[in-house]
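> based on what follows, work out the 3D shape:
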Amino acid sequence: MDNGSPESTITSVHKAASVIENRGNLDALFPDLRNTFNDSFSYISTKKEHVQPVALKESIILPAEGLESIRHFDTKTNAAGIATALNRAYYSIKGHLYIWDYVERKMTIHVEDDDIVGVAFVPPKAGIFAPEINHLLIISTVREVKIIAVSYSASSGLKVFKTDMSTNTSGINMKTITGTKFGRVFMLGTDGNVWDLDYRREETWFSGRCSKRLHTIRNDMLFLIQTTTDPVTQIALSETGDVLYQLTENSHIHVTYLGVDGQSYKDVLTYKDAAERANESLRTSKLLDPRTFKIVSINPTSSAESKSYHLVAITSTGCRLYLSHHKDNQHLKQDEAPNTLTLSHVRHPDESILPTDVFSHTLYKDGLFVGVKNQNQKPTEDTIVTYSPDLGSLTTPKIIMTGTSAYKEFDNLLKVPGKIISIVESTTSPHRINELSTPYETPGRTLLALTTYGIVVLIKQRPIDMLYRLLNSTNGDTAIRLQDYGSFFQHFGCINGVSLCLGLICSPSSINNTGINSVEPVTDVITGSAKVLLETLGQTLSDLNPQFTSRHDGLALFVYRAINSIWSKPLVKVPSNGASVVYTSTLSSTELQNTQQILKKLNILMTEKPNCFLRSAYKEEEESLKNMKELVAYMAEGLSFVEYMIKTGISNIVQGMKPESQNRLKTITLKDLLTTSDGRKLANDLSYALVDYTFSKYDNTGYVVDVLTQYCKSFCGANDVFLYKATKQIYAARSATNTTQARSILTESLGLLKKIALHIPADKAAEIVDDFVYQGYPVYGVELALSCTEARDPYHTTNGFVELGCPANDARAKIFKSKQPFYDIIFNLLYKSIASSLVKPDSKREVFRSTFTGCKDQAFAYYVFEKFTEKGLGPELINESPPYLHEFLSRTPFDYERANLLATYYKNKGRYEEAAITYFNLARETNDTSKRTAFLIEASNCARCVTAPAKQYDMFRLKQAIDQNLEEVRGQNIPTQ
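A predicted model of the protein is given here:
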């Protein structure tokens, strides 16, 4: 970070923050997918393996005992699935449940007396089990449903505990089991009905610890015999856990509202028009023949994908039906209960899919469709079909800004060994639909398929993964393969291309390269190749603004993406339960450290590549690049400061602040703390509190400086420590035993403050000056404020700026603005010295003398003189006659008040000729008769005082003119008859 003043730093980072937020609109305005749908369906097939949207990462083979047992698996009678949160796959063969740890490659077998027909790992209810129990294993046999408690962590592994909770199945096999986030468990029985599995801590008079309850969608009494002509074949829960969807054999969809707490069960409606409505939507499609129409899966969607639809149903031919369970714009209220089910869009697969093709094991989430095509076609392998959003068509700057995105998709075919039994998406890694905005170190989306050979791991490749693989394949020969990268940059946009390159170059060292969700480390070859792309393909003009290059806008977008997750978070939070106030940080040390690493690497890159990131043919861009570098360095140090406070004890530090500062801190975001003047003041208070807290632990200035400099550097380092020490000394001087001791203490503190004058904020300087004045040493206050202005402009460059009349676009205006608060401090002190009597040893004259003696800052003198004239204190200036006063009073253009003072100045100085001329000119400028008369008399008196022989003729002519004007004035005053 540049060693500039606090004011200049805040100005730079504030401008940079505005730029990065503006460019961040490419992410912030990412569309609701429903708004991009239209009647034409466009698919893009990728030929190169490196840029395929879904790729085969690895195949994990079952151990020998697993390969032997899974040959007997029967989808009709056995259960199977994958619990990604536990890194376990499972399947049952008769009474044996095989649980396979596919990460550690270990198999365990759980044995039941009866055949196992249903298995699931679900969340537990709160308050029923010990805190370490974070999952329940539900096992359904032909005789009973049993609950087993499970404790799992990455360090201690998986542990199971008996609970003695079970209930009889009453002859109904519970084949499908699913749990809500509230701990509620639903089961789908072979009777075609949905059952509720309930459990409690203690038995009651009328029920045991575990029981089941029937839910039926029929209104007749047939449920008593537990049969149905349209059985439920699949159940699914909304992301929020408050809506249950049921799919029936006849492709009807039943909607049930579970309540805000997830504990109710209110039937909303049954949607029976899917086949008819879908056919009406796409009459020309052969894939939606009502005679063969069949929905094979229902998939709730997230609000991140769209607020306009809530469910995607997939047909056996691979068509997608987008359905909404709200009407009348009720979708705008996310907590409202569903009130309908309507078809909003239908999308058929690409042209390669035939009406005879059959999809199974289908799933859909956040824009990604996955399905197995014609599973029984080949006995040794399966074909997986995927469709995913083409982000290049959704994030082009022109499209984002105009809101006219058109939905296109990548299609993908993958051959996997073995027959797929179950396929799920891993829940261990968060993701975004706009994968362009995801950092490289955060693992992308992962699909796991349990097959008759083992686990197949599929990765959803983000654009940054594609770029990584492209760069990795060239072995450093990037420059001679620019055409390939040019196509990549063109497809996703050069701005995004630059951002992705920076994402690889600046990726933190804490990359997870082990396990299922690992990402590959970024090597020197990768970063070197990415830098080549920045220097070649990044110099095109930006699509957002032709006055900037893609390198500039891509840099701003990357910074936005790097800090966005923490940018708008409050810095601290406090408990709201009325307990003793304990402040905690909303930011985790891990995310602070990762963001710091990214910003520090970026700062190094900008320093090493000034031709890319600091210099530009465009003046506006060059200034913006320098501001962004200032922000990057400042943000890195600010995060280090926050991390050190968390490590040291943020609550104790915050409690050392003033009450008003504590209240402000409760609401301020990291962005405002680091980029606004108000935030800077609060950051200063935090720094002061941190120094105070550190001194309370280590009463040694040198050690405190070393500690804070090591962890916080210039954000809270030596300058802050010395400022703290000096202000403490000034306060201590109040209790000095005598005047000599007080002066000695204040003199020492003033000397210390002058050494760090550049780094003293204006508001802090004002406090210190007030303390000096209070203790009777206003001269010290003047010296401090003058030192602060001198440090900000040691060569007095603003003198020329003021001489030119302060032009608005002058580069020196920024320096003048940084000095202005200190000018105000000095003026206020001078004004107080006139308005009140000061305590000795300082007098008004001493204050003026200390202010202006040897003054070389003409801009300061002019600024203060202007303030004096505005306050009507011009005569005080005349009495003191400071340097530059004559230049100020006599400068053009003409100003009546200044000319009046100038005349007095000449008269007091004995310069009677100039005084006479100035008074005479003032008389001619005023229309006030009395003032005109007074000026003319003063001019006449001054003219008579000129005694030099050489001036006698000139004065004679001037007196004639004065007398003539006096006669005219007297004539105007004669009353008419």
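> contacts and neighbour counts: CA atoms only from here.
Noted.
> relative to residue 774, how far out is residue 731?
11 Å (CA to CA, to the nearest Å).
> same deal with residue 874?
26 Å.
> the more surrounded of those two?
Higher neighbour count among residue 874 and residue 774: residue 874, with 21 against 13, using other CA atoms under 10 Å.
> which non-adjacent residue is nearest the more buried one?
Residue nearest to residue 874 in three dimensions, not counting chain neighbours: residue 868, with 5.8 Å by CA to CA, 6 or more residues apart in numbering.
> give me the contacts around the helix or strand where that neighbour lies.
Assigned by DSSP states H and E, residue 868 belongs to helix 858-870. Contact with helix 858-870 is made by 796, 798-799, 801-802, 823-824, 827, 852, 874, 877, 883-885, 888, 897-898, as judged by CA atoms under 8 Å, 6 or more residues apart in numbering.
> residues of whichever helix or strand comes after that helix that come out buried?
Next helix or strand after helix 858-870 toward the C-terminus (DSSP H and E): helix 874-880. Burial within helix 874-880, assessed by neighbour count using 16 or more other CA atoms under 10 Å, is assigned to 874, 877-878.
> quick one: which of those residues is nearest to residue 929?
Nearest to residue 929 among the buried residues of helix 874-880 is residue 874, at 23.1 Å by CA to CA.
> isn't the closest one up against residue 902?
No - between residue 874 and residue 902 there is no contact under CA atoms under 8 Å: 9.7 Å.
> I'd like the structure of this one too, to check against the first:
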Amino acid sequence: MGSVVTQTPVRPVPGIWPQTPAARPPPIPAPSFQSPTTPMSRPSLIPSQPSAGLITTNPSDAPIQASMRPPESLEPVERAARTINESLASESRFPDVDSYLSQGYSADYDIQSSTTWAPFQRAGFYRIPDEIFEQYNNAQLTTSMGLFAELRYAWTTIDNALYMWDYSAPRPELLGFEGQSHSILAVKLAVPRAGVFLPNIKNVIVIGTTAEIFLLGLGTDSGPGGSSALSLFQTGMSVSVRGLDVSVIASSAKTGRIFFGGRTDNDIYEVTYQQEDRWFASRCAKICHTSGAAKSLTWTFSSFAHGQKEYVEQIVVDDSRDLLYTLSSTSNIRVFHIKPEGGLPLLVTKPASEIYDNIGHIINQSEALNNRVKIVSISPLPASEASRYHLVAVTATGYRIYLSAKSATSYSYGSSTRSSAPISVQAQHVKVPPVSPNPGHSSTWGTDSSTDVHHPIRTLTTTRLAARYPPGYFFCFTARDANSPTDQLFISAPDAGRLLRSSEPGQTSRTSESAIWLSLGSRAEDIGLVIPYSAPIPNPVGYGNDLAVQFDKAIPEIAILTNTGIHIIRRRRLVDIFAALSSQGGGPEGFQHEVSNLIRAYGRTETLATALAVACGQGVEDTGSAQAVRVNDPEVLELARKTFIEYGGKPSINQNSITDRSVPLIDAVRPSPRHAAIALYLSRLLRSTWKNVIALESTTPAGYQINPAVPLKKLRDVQESLSALQRFFQTNKSFIKGLSGPDDLSATSTKDDEIALQGEHRALHSLVKFTSDTIEGLSFILVLFEEKVAEIVPLLPEASRPEMLKLTFEELFTTKKGYELAKELVKAIVNRNIAKGSNVETVAEALRRKCGSFCSADDVVIFKAQEQLRRAAEAGTNNDSSRNLLNESLKLFEKVAHSLPHDYLESAVKQYTDLQFFAGAIQLVLRVAHEKDKANEALSWMAEGRPEPDPRKAKFDLRSQCYDLIHAVIVAVDKTTEQGPSFVDGHPTLAATRRNEAYDVISRSKDEAFLTNLYDWYLQQGWYDRLLATESPFIVTYLQRRSTEDILYADLLWKYYSQTNQFSEAAKIQLQLARSSFPLSLEKRIEYLSRARANASTYTPGGSRKMKQQLLQEITELLDIATIQDEVLQRLRDDYRLGPDRRQEVLDQVNGLILDINTLFNNYADNAGYYDLCLLIYQVADHRDPAQIKQTWQQLLQSVHDKVQEEGQIQPFEAIADEVRSLGSKMRVAETTFPVQTLLPILEKYSFEHQRNVAPPHWVVDIFLSLEIPCERLFEILEMMFFSGDPPFVGSNRKYIASELVYVVGRWFHDSTRAGSVIFGSEVAATKVQETMHALLQQGRAAGLDEETTRVAREVVERVGRLLG
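Next comes the predicted model:
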């Protein structure tokens, strides 16, 4: 019930009430009822201002002591996920090319003499087929060779024929094209523009001859048995190029555009092609983008300067920036913009002289570096690798010149964007060739102290062919002279590990490269990228960290074509170097020395991660063959295991974190490098999957499909690697401190060591647990995609379907959202198999074995219960078999009630309801609600007033969600019962029986939370009668608890008490309602009090009679006050003095809570001049101050007199007579508030002074007689007035009192004789009257008695004398 206002004491004594501030009305005439010593003023009608409250302040200046926060409460998988993300973030901060190749030069190399440390290795050699040599022998004019490295194909042209073969095949077959008659000058593999050719044509071969360029389609062609092989397709597309002597062709894989140049000029041409001829464009044509005024002046000047004709030697395309670069025969470089609409404007021309001028202030020019040294190769740096640097130019002496470009929109380092076209090119860094050609030479000197670099360096002279591939792999082919039959190959690459640690003391320069010399034994003809480098992230910062992808991506491979065969060069990973050191390290001592070198070069964490990877089988043997073979030598694996265990380091406590004592010690533990190594290894295994979504949807001609976003083979490889790691943990658990559990604590010597070990265990355990969970998660994904996922997703809840397509591997492995969605998918898989009629138990057991976390033993029970339910539905509704199956399913569901998901529960309840198994549905819901809140947290939360926020509210919400299902069952029960009779032939029908069963389950429930929810629902439906008819001991508790919240419940409570004949309890509730703070009108409160008085007055057996009387008295007194308050309210509504600005506020104050008697008197009755109500308040309060009561009567009578005189409708005496009679009746002529001895003189005086000769005689006495005031009492008062001689009744004026006295005596005599009793009630009274009349007659002349008064007085004396005889 609403908060009950504490009532003030019923009988306070009104004292001095503060006057409210208001405008005073004009002065009024002197009052008729006021004595000269009592000042009087007409009160205004504005409530008094509240007194100022006491303002208190809190001691906010008190110092607040810092408290230690609790330890982090992370689940192991959450802690592991955070560690993995930190590791990934750390690796993403790998320095970019722009930062470590600053403006200047660098000349640091670590040239490896040992194959164990070599950055690259020979991975295979494939000879040129004999058939090619046979064709060479028949050549007449021209021959050339090249690679389609991305397809693992090599090609050769012999006069007008093109032959190509799969060089990796054991017995390659030649694929030839001889369908044209002109000599072939140039060949290029290109990616065609989309939509031009058939879908199976993925590439085109661009062939340039002496007469034309034509396009040859290259694609797969289905062979017998469903096999596919590459085939050539005639496209019919060709364009004449007579006189151009085509020598170089390039293409854009992004746009499909094809560009070419020839030896006859320096122009850039483009081959345009489309699917069919159009009005203004043929299927195939050529465009010259540099003709006319667009030609570069550089060509003119250089031609005259050198006396030779300039032509294009190399064209390269940078699709990441939409740029095309050309290198001319005079070493001039041009930059073109590949525009989307088809244009190719020239942006920059950079003559060789300018390039050498740019580097003149960086490094001294010499014989090996000047503008006469030819540039033999250019290689673009994609925007994902570098922001500033765009191009690398390689000179014939092996110097690498890094060129940067600046655009018009940004003129500072790092701010150019891919879409902004450059307006200038500058050479900013020079990579000097190694000073010494000798293997084993390690150049570690700094650039500032070096002088050798300013002298000519000829180690790479003469460079004939060079190429650079991301992230900095440099291949340089050198020969002694142009006619040398063999080439030396110099290969170098940045060392990622050293770049990461370059800022640490003792580390080599950031620009240092690891290099190796290889002898090819023949002349190189072409080089191509077979397996490109896959960057960890597509941004310059982090792009070059090839350590991060050594377990996750394919190992980069480069093919080199010579005149004897194809060499395969493979990048060596650090893990491969470690494995080689383990097997060739020179015994245990030599290997320990190599481990020290690794730690010094790459750091302890990187070395340990590498050792762990080798121990888990990630190393690849250097067999010299193209096929990579995993290292499985037990000695190598053992050395790796020992390295990981023995060099793992120890955990420590970060002293800086605990100085302020605000961090728990265990959170200040810094885990060992071993922990960081495990995290690093895990992050590298999961890199390509971690942030990726699991599934992708697509629409194909075959229909809607959902496919894995990551190939399943990749997932199996990751799972295999994780399983190896898991086996490593299990095998070496006892050797790794932190994994062996409490046993390690015995070895600790200090408290700090013990806490550090606990922190280490927490960190390592999280990673071990994460590994296990991830293996299981991958198993689940593999199981999922064994099914038709497109048929499973529609079975998910509607809200979960889009979430499924957005779910990432990280979320699946580490978040509750992923786990819940996986459970939904398991359910969908089972439901699909149920629909197909499969054995559910077999499917569920298979899921449990492969991914038990997502399909537990409880899930298997649930699926069995669902199957029983399905069989019951198939059996029908009204048979024993169906009922038995339903009961069996109920038992199964109840077994797993603690873990039954809500959607399963909802589905089961719906099916039970459809099968009219109402009791089972209700019983299951109640069981689930209990099992999921065994501690009754929901009930305790409700009992404490439902505070917010509070974790127990979640339990309440869960229970409410369950109970809502019971509501639906009850509705279904009632609907079923209404459709037919309850009895047939005196027996209950089946529907009635099931209804009784359902309500029996409800009536037997002792779940207060459920009953509260149920009764709330009854009231929401408006089923008040059903609630009141409920026979439950909890109904009173429920209504009492809820009655504090809403008046509806309080009303129902007193009605329930009345209905059950508990009238005293009903009266108590009604009394509380009258006093409550609910928004009730005063009229409603009076109604409650009236009902309460009636109920309290009703006899009920039992109980304390005294308490009942006290209750009745309390109700009556409060009702009296409320009645007066109601009268005040009515007066205020009609009072013209109450201004419109305050009227509603004042009325609302009165028309609400029952006010205490002081407030009612002080602020309203007395303040407003409602003196009649003041007198009533005196009576209710038992106020006994005669002077104040007299004053109030005087004020009342004066106000009535003044009002009547103002209105002029009746005589004043009439109004006063009515007022006195009315109040006398209301107050039951109470002696204290209706003092006759005071009122009679006041009225007689008023009559004499104001109503003489106006009012009828004896009107004052008649008022009191009408109120049944005894004549004896009036006689005594009038006698006293006559003989006292108080003004104005002195002298002859006393005749008026004498007349009143004689009139009263006459009435008294008449009344007593008529009743047949003794006159005047007694002889004593008669004697007293006789004596008074004698005295009156004796003073008659002095008192001015008239004849009539004298006559009556004598008659009275005579009659009394005769009767008393």
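> which part of structure 2 matches the helix holding residue 868 of structure 1?
Alignment of helix 858-870 of structure 1 against structure 2: no match, by TM-score structural alignment.
> kindly list the longest helix within structure 1.
helix 619-648 (DSSP state H).
> what's it aligned against in structure 2?
Going by TM-score structural alignment: helix 619-648 of structure 1 matches residues 758-787.
> show me where the stretch 451-600 of structure 1 has helices.
For the stretch 451-600 of structure 1, the helices defined by DSSP state H, counting those that start in this stretch cover 463-474, 482-492, 494-505, 524-536, 550-567, 589-608.
> can you name every helix or strand that the last one contacts?
Right, helix 589-608 of structure 1. If you count contacts as 3 or more CA pairs under 8 Å, 6 or more residues apart in numbering; DSSP states H and E, helix 589-608 of structure 1 packs onto helix 550-567, helix 610-613, helix 619-648.
> output those as a markdown table; include the columns mean neighbour count and distance to residue 340 of structure 1.
Shown next, in a markdown table, are these (neighbours: other CA atoms under 10 Å; distance: least, CA to CA, whole Å):
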| stretch | mean neighbour count | distance to residue 340 of structure 1 |
| --- | --- | --- |
| helix 550-567 | 23 | 36 |
| helix 610-613 | 17 | 54 |
| helix 619-648 | 21 | 48 |
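> so which of these comes closest to residue 377 of structure 1?
helix 550-567 (45.2 Å).
> contact partners of stretch 616-624 of structure 2?
121-124, 551, 575-576, 578-580, 613, 628-632, 637, 721, 724-725, 728.
> tell me which residues of it are tucked away?
616-622.
> among those, which are in strands?
Secondary structure from DSSP state E places none of these in strands.
> which of the residues you listed sits closest to residue 305 of structure 2?
Nearest member of the buried residues of stretch 616-624 of structure 2 to residue 305 of structure 2, counting by CA to CA, is residue 622, at 52.6 Å.
> hey, which strand is longest across structure 1?
strand 157-168.
> next, the contact list for the residue nearest the centre of structure 2, please.
The centroid of structure 2 falls nearest to residue 817 when counting by CA atoms, centre = their mean (11.5 Å). Residues near residue 817 of structure 2 by CA under 8 Å, 6+ apart: residue 811.
> redo that, cut-off 6 Å
If a contact means CA atoms under 6 Å, 6 or more residues apart in numbering, then residue 817 of structure 2 has no contacts.
> show me what it aligns to in structure 1.
Aligned partner of residue 817 of structure 2 by TM-score structural alignment: residue 678.
> my read is that match is in a strand, agree?
No - counting by DSSP: H, G, I helix; E, B strand; the rest coil, residue 678 of structure 1 is not part of a strand but helix.
> what count of nearby residues applies to residue 333 of structure 1?
Neighbours of residue 333 of structure 1 using other CA under 10 Å come to 10.
> kindly check the end-to-end length of stretch 247-261 of structure 2 for me.
Note: stretch 247-261 of structure 2 ends 6 Å apart using CA to CA.
> for that stretch, buried residues please.
Quick answer for stretch 247-261 of structure 2 (16+ other CA under 10 Å): 247-253, 255-261.
> now those residues in CSV, with distance to residue 1225 of structure 2?
As requested, these are exported to CSV (distance: CA to CA, whole Å):
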residue, distance to residue 1225 of structure 2
247, 131
248, 127
249, 124
250, 120
251, 117
252, 113
253, 111
255, 109
256, 112
257, 114
258, 118
259, 120
260, 124
261, 127
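> pipe those residues into a markdown table and attach secondary structure and distance to residue 594 of structure 2 per row.
Output for those, formatted as a markdown table (DSSP: H, G, I helix; E, B strand; the rest coil; distance: CA to CA, whole Å):
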| residue | secondary structure | distance to residue 594 of structure 2 |
| --- | --- | --- |
| 247 | strand | 50 |
| 248 | strand | 48 |
| 249 | strand | 48 |
| 250 | strand | 46 |
| 251 | strand | 46 |
| 252 | coil | 46 |
| 253 | coil | 44 |
| 255 | coil | 49 |
| 256 | coil | 50 |
| 257 | coil | 51 |
| 258 | strand | 51 |
| 259 | strand | 51 |
| 260 | strand | 51 |
| 261 | strand | 52 |
